[in-house]
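Undergrad: sharing a model that was predicted from the sequence below.
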Amino acid sequence: MELEVAQKPSSDFEVIGGAPAIDRLVEAFYRNMDSRADARDIRAMHAADLEPTKNILKLYLGEWLGGPAEYSKQRGHPRLRQRHMRIPIGPAERDAWLACMNAALDEVVTEANLRDRLKGAFHKLADWLRNDLENEHDKHR
């Protein structure tokens, strides 16, 4: 009689719960952006119809977390800084984005270690995307 050994998920994509969890995370993120007073300014930077943006973020996060490389297949290299240069991102925008994403992570990601790691990774990513040179001195607080 062989013992069945449960395999450990091999990627954060699997740990988070795959595409259905990514969908819930992105929906929660944009719901936060629509409802939080501190996100009013960053919401105004987006189109009224968020569906195309949601779909892109779902593809990106799925690949970023170790899932299928659909983002790269459809859109090429992420080039996140280049894609965001048209949007002024300073400390306030970074912090509002992070508030929305952290609340979404709290809602969707049940695995505490993964949730904490993702919060740290998103903070680094959001800070790296800053392009508001007038507030550059705040970057390394």
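TA: It's in. Numbers count the residues shown, from 1 in each chain.

Undergrad: contacts and neighbour counts: CA atoms only from here.
TA: Fine.

Undergrad: so which residues make contact with stretch 100-115?
TA: Outside stretch 100-115, the residues within contact range by C-alpha atoms under 8 Å, 6 or more residues apart in numbering are 12, 15-16, 21, 24-26, 28-30, 32-33, 36, 39, 119.

Undergrad: one more to weigh against that first structure:
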Amino acid sequence: MDTLPEAARCRAIHPPSLKGSEAKLYDYLTGYLGGPPVSVEKHGHPRLRARHFAAAIGPQECDEWMLCFRRALDETIDNEKLREIIWPPVERLALHMQNRE
């Protein structure tokens, strides 16, 4: 996200450092994708949409976030079938977070 000019709008709604966001996303996705509920144990119910409502997430920000996530999947997961399994719930999550037209 920091290096993609085409993700500038998405990057702008995140804090200056992505370390905290990265850690929280990791914890959340661990449970969301079937692992232990690490995020719930650390932070309680995620209420993701409510927690993100202060950030204007429109179609462009959503698309930019999915672009970044897709690139991260492609860079870190060699198994194409596994990427295909992971992508649909991640895409649903991204679309659910959109709160502006």
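TA: Sure, I can see it. Worth saying up front: this structure is predicted, and the values here are computed from it rather than measured.

Undergrad: returning to that earlier point: most neighbours among the contacts of stretch 100-115 of the first structure, which one is it?
TA: L25 (25 neighbours; other C-alpha atoms under 10 Å).

Undergrad: quickly note the distance from that one to P88 of the first structure.
TA: As for L25 of the first structure, its distance to P88 of the first structure is 24 Å (criterion: C-alpha to C-alpha, to the nearest Å).

Undergrad: please apply the same query to D127 of the first structure.
TA: Distance, D127 of the first structure to P88 of the first structure, using C-alpha to C-alpha: 13 Å.

Undergrad: map Y28 of the second structure onto the first structure.
TA: Superposed on the first structure with TM-score structural alignment, Y28 of the second structure falls opposite Y60.

Undergrad: ok, D2 of the second structure next?
TA: In the first structure, the residue paired with D2 of the second structure is D34, using TM-score structural alignment.

Undergrad: what is the burial count for its match?
TA: 15.

Undergrad: ok, it touching R43?
TA: Yes. Using C-alpha atoms under 8 Å, D34 of the first structure is in contact with R43, at 6.6 Å.

Undergrad: in contact with E64 of the second structure, which residues?
TA: Shown in contact with E64 of the second structure (C-alpha under 8 Å, 6+ apart): 6-10.

Undergrad: tell me which of these are still there in the first structure?
TA: Using both residues aligned by TM-score structural alignment, their matches' C-alpha atoms under 8 Å, the first structure keeps these contacts from the contacts of E64 of the second structure: 6-7, 10.

Undergrad: ok, so what distance separates the match of D2 of the second structure from A92 of the first structure?
TA: Going from D34 of the first structure to A92 of the first structure by C-alpha to C-alpha gives 16 Å.

Undergrad: if we can go back for a sec, how about the match of Y28 of the second structure, nearest residue that isn't a chain neighbour?
TA: Distances taken as C-alpha to C-alpha, 6 or more residues apart in numbering put Y71 closest to Y60 of the first structure, at 5.3 Å, once the chain neighbours are dropped.

Undergrad: is that neighbour in contact with E63, as I believe?
TA: Yes. Using C-alpha under 8 Å, Y71 of the first structure is in contact with E63, at 6.5 Å.

Undergrad: where along the first structure do the helices fall?
TA: 12-16, 18-35, 40-44, 51-64, 70-75, 80-84, 91-108, 112-128 (DSSP state H).
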